[in-house]
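Novice: Predicted coordinates and the sequence they were generated for:
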Amino acid sequence: MNCRAATTGRLLAGALVLLLAACSSGPERPKPKPLEPITAPIAGRQVWTERIGDVGFPLSVAVNAGVFTVAGSDGTVAAVQADTGKTLWRTSVDGRIVAGVGSDGRFAAVVTREGDLVVLDGGKPAWRKPIGTKVVTAPLVAGERVFVLGVDRRVLAYDVLDGRQLWSLQRPGEALTLAQGGVVAAFKDTLLVGQGPRLAGIDPLRGSVRWEVPVASPRGANEVERLADLVAPVLRLGDTVCMRAFQSAVGCVNAERGNLLWSRVIGGTEGVAGNEQVIVGADASDRLTAWRTASGEVAWTSERLMYRSVSSPLAVGPTVVFVDGEGTVHWMSLDKGEPVLRLSTDSSGAAAAPVASGNTLLVVTRNGGLHAFRPE
C-alpha cells in the first residue's frame, strides 16, 4: 500500500478515508536519505523569481512560444515570459481554482471549485460555463476546442470561441478515482485520454473511441489497491507515448496504431520523462529507475533520492530533473542516474512537474513561488 498517496490528498473523499485508515496501522515513511556531496560537472543559476499565490491543486504549467501560463488556488492566472520573468498578463477568475492551466498560447482554461470552466482570451475573460462534474485535471486547449476530463472519466468538448458544448463521452469506470491530474493530450488528429488504467484514442470532432489499450492490469485485495488510473504528465516521442499507471506500472503505447509496446509492473504515483534512449521515473520509495525506451528493459536504478518525495521528472538535454519535498532541484544524468547539479527553491516542495522553455527551466512551489533556472 502506498501511504504517500494519502498524505498528498490524491483520492476523492470516500476513498481517502479508506486509504488513511489503512495507512494509520502501517509503518511510518522513513526519513529522507541524506544528500551526498557532489562536485557539479555542470553549472547553473536561478535567473528570476515571481509569485502566483499558494497552489493547493494538481497544477499543470502550460508552455507556449516562450511563455509560461500558471495559476494559483486563489483564482489568479498569469502568463510570464520564460526568458525574463516579465508578467505579460495577470488576472483573477471569480472562484478558487481546482484544475488548470490549459493553454494554446492565446486561450487559457481553468476549472473553479464551484464547477465552472473558465476560458480567458489573452488574459481577458471570454466565457465561463458550469460543467456538471468534478474536475482535477487541467483542461486541454487545442484545435479551437477545450477538452475536459472529469474524475468520473467523462470527457467533454467545448468550442473555444463561444463555449458551446460539442460532445460528451461517458465511459464505464471503477468506483474510486484519483484526485490527481489524469491524462488528456493531443496526438496528431487524435485526443488521448486516460480511462482508468487504459489509454483511449478519441476522435476530437465527434467524441467517438478509435482505439483503447490497457497500460496496466490492476491487482489487489480491495478497490484502493486496484486503483491504477493513468496520471499526468505523459511523454511523447514521435508516435510513442509513455506514461505511469498509478501504483501499478510504467508503459509505452504506439499512439498511431493504438497498441501497447511494453509495460513494466512497478509502484509509483508520479509521471515519467525521458528521451529516445531511456524513460525515467520514481517508485513509491523514490527509487529512480530508467527503462530503455525501445524495449522496457531496465537500464539503471538509483537510490540517491530515496524517501525524498520527488516530483514528476523532466528530461532536459542529457539530464533528468526532479524536485524533492524540500524544494531542492536535482539534475541527474540520463545515462547513469548520477547527480550533476543541485539548486534550491523556497523549501515548500513542487506544486507541478518542472517545465522548460528553451534553456529556461521553471519550478512552481506549493507556496506559489515561480523559480526559473538556467543550466550553463
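Specialist: It's in. Numbering: from 1, shown residues only.
Novice: from here on, contacts and neighbour counts on C-alpha atoms
Specialist: Will do.
Novice: who touches R171 in this structure?
Specialist: Contacts for R171 were tallied using Cα atoms under 8 Å, 6 or more residues apart in numbering; they are R153, R154, Q195.
Novice: And those residues, which is closest to T39?
Specialist: Q195 (44.1 Å; Cα to Cα).
Novice: try this one next to it:
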Amino acid sequence: MSPSKLMPLAMLAGRVIIRRFAGIADAVSQYRQYILLLTSSFLLSGCAGMIDMARDVASSLADIDISGVTEMFVGKAPELSPEQLAQLEVIPPARSLWKAGVEEGQAAVFLPVFENGTVYVASTDGLLVRFNATTGKASGVIDTKHKLSGGVGTGEGLLLVGTFKGEVLAFDEKSGNRLWKAQVSTEVLSPPHAANGMVVIRTGDGRIFSLEASSGKRKWIYQGATPSLTVRSFAGVLISDDTVYAGFAGGKLVAINSLTGSVSWEAAVARPKGASELERIADITSLPVMDEQQVCAVAYQGRVACFEITTGTQIWAQDVSSNAGLAMDNHYLYVSENKGALVAYDKKDGTRIWTQSLLDGIRLSPPLVRDARIIVGDSLGYVNLIRNDNGAIVARSLTDEGAIVTRPVPLPDGFAVQTLKGGIYAFSTESMAVPPLLPGQSSSILRSPQSQFLCALLPFCTP
C-alpha cells in the first residue's frame, strides 16, 4: 500500500489497524517515516512478515512524545450542546477516596487490578506499583526493567505484564521477585490472565497463547483468520472453568478448550457488511461477559448478542456499535455505545430497558457494575455513576482530564480508574449529595405519574 493511501486511511480510521505498510521508508523523510511507522504500529497490526519491524518500532515508543496522537484512543474533542453542558454541570460529584499517579501512558493502555487489599498499577516506563486499596499509599515498586505495553494481570499468585517486544513477565505477588519470562509472537496489549494452572495471553496479531503458570512454558496457541483491516483491541480473554472465551475481528466469538487449545464452538456476533473495507469492519474489541447460562459480546459496527454457554446457540441479538464493551448484572446487560450512550438491555431477551444519552458525543469506557450503580469513565477524564434501574446519572467527577479508556476496577468500598495521563483515582459509589432528576437522565424509563410530575418541575426535563 502506498503512503498516499495509507495516511488518509490512518487519519480517517483513527483507531483502525492496517496490516500492510511496506514501502513507507522509500517514500517519506526519516522523521515522517518514524511517525508513520509509529502510527501504523500503534493503530495497525503488521502482517506476519512485518512483525519484527513493528516490534522494533514499538519498543522505542516510550522515548517519543505522542501527545499528538491521543485522538487514536479517544477521538476528537466532543462538541457538547449548551443544554448538555448545563445538565452535566449540576450533577454532584462522587465522594473521592484517594488519588495517586504513575508515569503517563505512552502508546499503551493499562488496567489496574485489585488483589488482596492492594491495587497494582503498571506504566510504560516499566514500573509495577503497589497501592494500599484503602489509603492509596504506595507500598512497593517493582522495576521490571522493560518497556511495558499491557497489564496488570493476576491469578495463581502471580503479577503479570507484557512488553512491546512480545515478552510476558511473571512476578511473585508477595515477594515481587521475577519468576519467569516467556516470549510470544508480538506486543502484549492486554493484561495476561492466570487461572487453573495456566496463563493466557492475547497478542497484538490476534493470537492467544497458553503458558504454564509455574514456568511460562508454552502449552498451546490459537490463531484464527484475521481481515486486513481491523480495530485496535486492548481486550484480553475471559476464562471460566475449562473454557477460554475471546472475541475476534470479523465479529466472531470463540470458545476454546483451555486444556487443549481446540475450538469448542464459534459464533457470529456480527457479520461484516458494506462496500468498503472500513464499512465492513465488525470487530469484537472488548471482553465478553457471562453468567451461568449465557455468554454475551458486542461488536463495532455490528450487534450485541448472547449465546448459550455449552453450544454457542444464539439466544438473542440487537443491532448496536461498540468498541468499548459491556457489563452484566442479575437482570440487565449494559453496553457503552460508540456515540456515547449507555444502554441497558434485558439480558433474557434483549429488550431495551433504558438509554442514558446525556453523554452523547463523549467516548465511554467499558462499564463496571458496582452495587446499584453502573460506572463508566469517559474521554474527558470524568467518572460517571449511573443508576442501574433507570439510567439516571447520580454523580460525575473529574480526574486529571486524561481519558479513561479501561474498565473501572472494583474496590471493597468503591472503585478505581487509571487515566491515560497516569492518574490513579479511587471513588466511593455514593455521590456527595442527593441529585435531582435531570433533563434526559431517565429517558425512556420516565413513565410513571410520579416521575412525570417530578420531571414537570424541572426546566429542561421532557416526560
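Specialist: Happy to help now that I have it. Computed from a predicted structure; not experimentally measured.
Novice: Tell me how they score on TM after superposing.
Specialist: Here the TM-score for the pair of chains, by TM-score structural alignment, normalised by the length of the first structure, is 0.88; 366 aligned residues with a Cα RMSD of 2.8 Å.
Novice: Put the buried members of the contacts of R171 of the first structure into a PyMOL selection.
Specialist: In PyMOL, a selection of the buried entries from those looks like this (16 or more other Cα atoms under 10 Å):
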select buried, resi 153+154+195
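Novice: and which of the contacts of R171 of the first structure is nearest T360 of the first structure?
Specialist: Among these, Q195 lies closest to T360 of the first structure (Cα to Cα), at 33.2 Å.
Novice: Distance-wise, check the aligned partner of the closest one in the second structure relative to V102 of the second structure.
Specialist: Counting by TM-score structural alignment, Q195 of the first structure lines up with F248 in the second structure. From F248 of the second structure across to V102 of the second structure, the span is 31 Å (Cα to Cα, to the nearest Å).
Novice: likewise R202 of the second structure?
Specialist: R202 of the second structure is 24 Å from V102 of the second structure, by Cα to Cα.
Novice: more neighbours, the two?
Specialist: Neighbour totals were compared for R202 of the second structure and V102, and R202 leads with 29 against 19 (other Cα atoms under 10 Å).
Novice: now the helix or strand hosting that one: which residue numbers in the first structure?
Specialist: Assessed by DSSP states H and E, R202 of the second structure sits inside strand 198-202. Following TM-score structural alignment, the aligned partner range for strand 198-202 of the second structure in the first structure is 145-149.
Novice: who touches S59 of the second structure in this structure?
Specialist: S59 of the second structure touches K147, F164, K165, counting by Cα under 8 Å, 6+ apart.
Novice: now with 10 Å?
Specialist: Listed by Cα atoms under 10 Å, 6 or more residues apart in numbering, the contact set of S59 of the second structure reads M53, H146, K147, L148, S149, T163, F164, K165, G166, E187.
Novice: which residues touch the last one?
Specialist: Taking Cα under 10 Å, 6+ apart as the definition of contact, the neighbours of E187 of the second structure are 41, 45, 51, 54-55, 58-59, 148-150, 162-168, 202-205.
Novice: Inside strands: which ones of those?
Specialist: Members of those lying in strands (criterion: DSSP state E): L148, S149, G150, G162, T163, E167, V168, R202.
Novice: neighbour-wise, which of these leads?
Specialist: Going by other Cα under 10 Å, L148 tops those with 35 neighbours.
Novice: Translate that one into the numbering of the first structure.
Specialist: By TM-score structural alignment, L148 of the second structure lines up with I97.
Novice: hmm, back to that, comparing the match of strand 198-202 of the second structure with the second structure, how large is the average distance?
Specialist: On superposition with the second structure, the mean distance recorded for stretch 145-149 of the first structure (mean Cα distance after the TM-score superposition for the first structure) is 1.3 Å.
Novice: who are the neighbours in contact with Q165 of the first structure?
Specialist: Residues counted as contacts of Q165 of the first structure (Cα under 10 Å, 6+ apart) are K129, I131, R145, V146, F147, L156, A157, Y158, D159.
Novice: tell me which residues in stretch 238-257 of the first structure are buried?
Specialist: 240-256.
Novice: Quick check: the gap between V119 of the second structure and T135 of the second structure.
Specialist: V119 of the second structure is 10 Å from T135 of the second structure, by Cα to Cα.
Novice: Between these two, tell me which one has more neighbours.
Specialist: Just comparing V119 of the second structure and T135: by other Cα under 10 Å the higher neighbour count belongs to V119, 25 against 13.
Novice: Trace that one over to the first structure, please.
Specialist: Per TM-score structural alignment, V119 of the second structure is aligned with F68.
Novice: Quick check: the residue nearest to its match when sequence neighbours are not counted vs G267 of the first structure, distance?
Specialist: Excluding its sequence neighbours, the residue lying closest to F68 of the first structure (Cα to Cα, 6 or more residues apart in numbering) is V80, at 5.2 Å. Separation of V80 of the first structure from G267 of the first structure (Cα to Cα) stands at 35 Å.
Novice: what lines up against V213 of the first structure once you look at the second structure?
Specialist: When the second structure is aligned by TM-score structural alignment, V213 of the first structure is paired with A267.
Novice: residue contacts, the residue located most distally from the centre of the first structure?
Specialist: Relative to the centre of the first structure, the most outlying C-alpha is that of T39, 30.6 Å out, by Cα atoms, centre = their mean. Taking Cα under 10 Å, 6+ apart, we find T39 of the first structure in contact with P339, V340, L341, R342.
Novice: Tell me which residues touch the equivalent of A228 of the first structure over in the second structure, please.
Specialist: Aligning on TM-score structural alignment places A228 of the first structure opposite A282 in the second structure. Contact analysis of A282 of the second structure by Cα under 10 Å, 6+ apart lists 230-231, 248-252, 269-273, 298-303, 321-323.
Novice: In strands, which of these fall?
Specialist: T230, V231, F248, K252, V298, G302, R303.
Novice: In strands, which of the contacts of T39 of the first structure appear?
Specialist: P339, V340, L341, R342.
Novice: From V320 of the first structure, how far out is the first one?
Specialist: The one in question is P339 of the first structure. P339 of the first structure is 10 Å from V320 of the first structure, by Cα to Cα.
Novice: which of these two has more neighbours?
Specialist: V320 (26 against 23).
Novice: Report the secondary structure element holding the counterpart of that one in the second structure.
Specialist: Matched to the second structure by TM-score structural alignment, V320 of the first structure sits across from I374. Applying DSSP H and E as the criterion places I374 of the second structure in strand 373-377.
Novice: try C242 of the first structure
Specialist: strand 240-245.
Novice: So which elements touch that strand?
Specialist: Contacts defined by 3 or more Cα pairs under 10 Å, 6 or more residues apart in numbering; DSSP states H and E place strand 240-245 of the first structure against strand 190-195, strand 198-202, strand 230-237, strand 249-254, strand 259-265, strand 273-274, strand 278-282.
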